[in-house]
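Undergrad: Here's my sequence, what's the structure:
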Amino acid sequence: MRALLLTLGALLAGCGGGSVAAPASAPAPADGAGWKLVWSDEFDGPAGSAPNPAHWHSNLGNREADGWGNHELQYYTPAPRNAFLDGQGRLVIRAEKVADAGPCWNGRPCGYTSARLVTEGRVRYTYGKVEARIRVPAGQGIWPAFWSLGEGLPWPHAGEIDIMEYVGQTPATIYGTLHGPGYSGAQSLNQPHPLGAPVADDFHVFTVIKRPHEIIWLMDGVEYHRLTPARLPAGGSWVFERPFFLILNLAIGGDWPGPPDERTVFPAQMTVDWVRIYEEQR
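TA: Below you'll find the predicted structure:
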């Protein structure tokens, strides 16, 4: 694995920023000419063990982060019950209903614990294909996500790429979204992708391809969203020619999904089979 991380570092060292001009030619196919794996986490390890600390660390709390900007109801912990390997090559992020999980943004005790795992300071990418195979939990108020933040600047100036978001009240739809200066929060560039069947019924592969001046979203190998600087709203800035790190989390409640109801089942589990980063070969 150390060799993979060194390879990734060498790849990123040659990547830098660029202008925000739209591409002059037609966009390249999403699948490219080929891909070379440069980093992965296959989540191999004994049942109950923690995610690899060389790859992941935990964001913590709720009130300390002002409800994570969304008035969320979970308190993130580093506890093994909230993020652990299942012994079968998968990571489990578990949200549990707890009477007093920790202080929430509203001054009351949070009612849930969960986990938010990040690769900041450990693994990053600038360009390439980033994907994960995930099974999301179902239920009102459930909000799992696989996403990416830019380094070095405050949100939204460093950029946010939501590779996959799911909210329980739209059980057959996933969302791919871009946030940046002039198009963040409720004004983000959001694309729903309806499946025609409940997302939580099975594992799916969620992918982003990040090229200079272009970001492409796919689910199970099918493209459903593509953005370039030319598609930004007036006054928006393209801020994606920089390194990004990865985030896996399972939020409960918040401005978008709303709170859980009496039908929401806990514990709720987000199961991740693997996460991989590829370099494009041309």
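
Undergrad: Only C-alpha atoms from now on, for both contacts and neighbour counts.
TA: Will do.

Undergrad: ok, the nearest residue to Ser188 once chain neighbours are set aside to Ala234 distance?
TA: Leaving aside its chain neighbours, Ser188 sits nearest to His179 (5.2 Å; criterion: C-alpha to C-alpha, 6 or more residues apart in numbering). Distance of His179 to Ala234, given as C-alpha to C-alpha, to the nearest Å: 14 Å.

Undergrad: Here is a second sequence; please produce its structure as well for comparison:
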Amino acid sequence: MAAIISTFSACSDNDNLATDNVDTSLLCLKQSADCWNGSDAAISMKIASSQKKDTVVNLNLALYQNRVANKNVNVDLMIDKDSLAKLISNAEKGSLYEKAQLLPDSYYELSSNQLSMKTGEKEGSSLTVTIHKDKLLADDIVRRNGKFVLPVKIKNSTSYTINKKVNSLMLVFKFADFDETKPDPAIPESEKDGMQLIWSDEFNSNGAPDSNNWTFEKGFVRNEELQWYQSDNAQCKDGTLVITGKKERVQNPNYVAGSSSWKTNRQYAEYTSTSMTTHSKFDFQYGRLEVRAKIPTGKGAWPAIWTLGNWYDWPSCGEIDLLEYYLIGGEPYILANTAWGTDKAWTAQWNSVKTKFSSFTAKDADWAKKYHVWRMDWNEDEIDLYVDDVLYNTTKQSQTQNGSAANYTWPFKQKQYILLNLAIGANGGTPADDAFPMQYMIDYVRVYQKKL
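TA: The predicted model follows:
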């Protein structure tokens, strides 16, 4: 059974709340003080249909620095709709409150609308908030990765002054019904955020990828990588596209003894993999690209999700990297990039955000065992790149004009096609024998555009 997962914002004991940042008035909502992060307090909970019981949250009164009450106190508990509305209206992209909605009244029940604490207590008696699991999970907003928030706040103290910084708490509820290590069985949404689904591959048919959607690169292609690209290493099985990187020797039919080209001076390739693209099959201009995938992280792996323009040579055609995973200085990173042309042919201007892989695994030790959603939102003004709804890179269109090598054209105001590949070596580092076979697993690829 999937457990309720409660994630507290950066928090510590009450006595660590710095007095220059926190009102030292005495009375607070204990759960708010426990997770106050310098600006607000929130508890995020993932709710799964496999849970047998409703979700219950306890709320209590407490005094600053865990002091013992020397008098009785009662307060009212209110639902602070105005504060939530302000948070939602000011929410930045990728923030906790982006696209959040107020939890409907019928979805929860309060055991009381008052909290109290008696003389001699460090913590008052509990008020319970019961979230009706079945009603919450039946709501399509939550099942489609939305979120509901219940904003609670204490007011009207009968004795102690209320600490105005830790007197409220945001209870955030999200859906977590499927196993994150497996493909998502849900059918794709036909509409999302005012956009409609215009193209997708769910990889639901076993066997080779759909030739109506994909073409395959062949041989040694780019970056002096070690693998020989071939279509055989890509197979669909049980709702997932699996690209397998193999340690195996294949002959290079283009081999020329003494050649100065890295593509022809290798008699053999010692590794094989797949790079597949929608070139000549599908391209698009503006919208949202979503790819749910589980990436290999063994030494030597260089998985990528990216797009290229098909109207000019690289880099003036424009490149958007939703995902790259490789080594920098011997340490693994996840990258989100854009690239465009300069005054010199084959020389790119990059907007690259590099995030240490350890920052992902520090939050979740099993991160690499799970599928994650890489997303690009692309419009006339900017390109935003996300991982699991967290914004990592924004590129303004106004900053991406090509140089003289491509006549000062605008690369990201042209159509792009999609590439999925698993490279081996080069930026991925020297491959480790125990990293094979590598498996790059893609659950789906979806493209949305604004409804006409």
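
Undergrad: With adjacent residues omitted, what lies nearest to the spatially most central residue of the second structure?
TA: Centroid-nearest residue in the second structure: Asp388, 1.2 Å away (criterion: C-alpha atoms, centre = their mean). Excluding the flanking residues, the one nearest Asp388 of the second structure by C-alpha to C-alpha, 6+ apart is Val373, at 5.0 Å.

Undergrad: got the contact list for the one you found?
TA: Contacts here follow C-alpha atoms under 8 Å, 6 or more residues apart in numbering; on that basis Val373 of the second structure touches 290-293, 387-389.

Undergrad: which secondary structure element contains it?
TA: Val373 of the second structure is part of strand 372-378 when elements are defined by DSSP states H and E.

Undergrad: For the very next helix or strand once past that strand, which helices and strands make contact with it?
TA: Next along the chain after strand 372-378 of the second structure, taking DSSP H and E as the criterion, comes strand 382-387. When contacts are defined as 3 or more C-alpha pairs under 8 Å, 6 or more residues apart in numbering; DSSP states H and E, strand 382-387 of the second structure packs onto strand 372-378, strand 390-396.

Undergrad: Out of those strands, which one sits most buried?
TA: strand 372-378 (a mean of 21; mean count of other C-alpha atoms under 10 Å).

Undergrad: Which members of the contacts of Val373 of the second structure are the farthest-apart pair?
TA: Greatest spatial distance among the contacts of Val373 of the second structure (C-alpha to C-alpha): Ala293 and Asp389, at 14.0 Å.

Undergrad: ok, those two, which is more surrounded?
TA: Higher neighbour count among Ala293 of the second structure and Asp389: Ala293, with 24 against 17, using other C-alpha atoms under 10 Å.

Undergrad: After alignment, which residue of the first structure pairs with Arg288 of the second structure?
TA: Correspondence of Arg288 of the second structure to the first structure, assessed by TM-score structural alignment: Lys129.

Undergrad: still on that earlier bit, helix or strand for the residue mapped onto the residue nearest to Ser188 of the first structure from the second structure, which one?
TA: His179 of the first structure maps onto Ala339 in the second structure, with residues paired by TM-score structural alignment. Using DSSP H and E, the secondary-structure element containing Ala339 of the second structure is strand 331-341.

Undergrad: List the contacts of that strand.
TA: With C-alpha under 8 Å, 6+ apart as the test, strand 331-341 of the second structure has contacts from 314-327, 347-358, 385, 392-393, 395, 400-403, 405-406, 411.

Undergrad: out of those residues, which are buried?
TA: Neighbour counting with 16 or more other C-alpha atoms under 10 Å marks 314-327, 347-352, 354, 357, 385, 392-393, 395, 400-403, 406, 411 as buried within the contacts of strand 331-341 of the second structure.

Undergrad: Sort out for me which of those residues are in strands.
TA: Counted as lying in strands by DSSP state E, out of those, are 319-327, 348-352, 354, 385, 392-393, 395.

Undergrad: Same question for the strand holding Ala339 of the second structure: list its buried residues.
TA: Going by neighbour count (16+ other C-alpha under 10 Å), the buried part of strand 331-341 of the second structure is 332-341.

Undergrad: Just put those in a markdown table and tack on distance to Lys263 of the second structure.
TA: A markdown table is the format used below for those (distance: C-alpha to C-alpha, whole Å):
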| residue | distance to Lys263 of the second structure |
| --- | --- |
| Pro332 | 27 |
| Tyr333 | 27 |
| Ile334 | 27 |
| Leu335 | 26 |
| Ala336 | 28 |
| Asn337 | 26 |
| Thr338 | 26 |
| Ala339 | 24 |
| Trp340 | 25 |
| Gly341 | 25 |
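
Undergrad: Val205 of the first structure -> the second structure?
TA: Aligned partner of Val205 of the first structure by TM-score structural alignment: Val373.

Undergrad: got it, and Arg226 of the first structure?
TA: Per TM-score structural alignment, Arg226 of the first structure is aligned with Thr394.

Undergrad: ok, that match to Trp378 of the second structure distance?
TA: Thr394 of the second structure sits 10 Å away from Trp378 of the second structure when distances are taken as C-alpha to C-alpha.

Undergrad: who touches both of the two?
TA: In contact with both Thr394 of the second structure and Trp378: Asp384, using C-alpha under 8 Å, 6+ apart.

Undergrad: so what's the aligned residue in the second structure for Ala115 of the first structure up against?
TA: Counting by TM-score structural alignment, Ala115 of the first structure lines up with Thr274 in the second structure. Residues in contact with Thr274 of the second structure (C-alpha under 8 Å, 6+ apart) are 216-217, 228-234, 243-245, 421-423.

Undergrad: What segments of the second structure are helices?
TA: For the second structure, helices defined by DSSP state H occupy the ranges 30-34, 81-89, 133-138, 140-143, 357-363.

Undergrad: can you give me the strands in the stretch 1-150 of the first structure?
TA: Using DSSP state E, counting those that start in this stretch, the strands found in the stretch 1-150 of the first structure span residues 35-41, 57-59, 74-76, 83-85, 91-97, 112-114, 116-118, 128-135, 142-150.

Undergrad: could those strands be laid out in a markdown table, adding distance to Pro267 of the first structure?
TA: Shown next, in a markdown table, are those (distance: least, C-alpha to C-alpha, whole Å):
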| stretch | distance to Pro267 of the first structure |
| --- | --- |
| strand 35-41 | 24 |
| strand 57-59 | 19 |
| strand 74-76 | 12 |
| strand 83-85 | 12 |
| strand 91-97 | 5 |
| strand 112-114 | 9 |
| strand 116-118 | 16 |
| strand 128-135 | 15 |
| strand 142-150 | 11 |
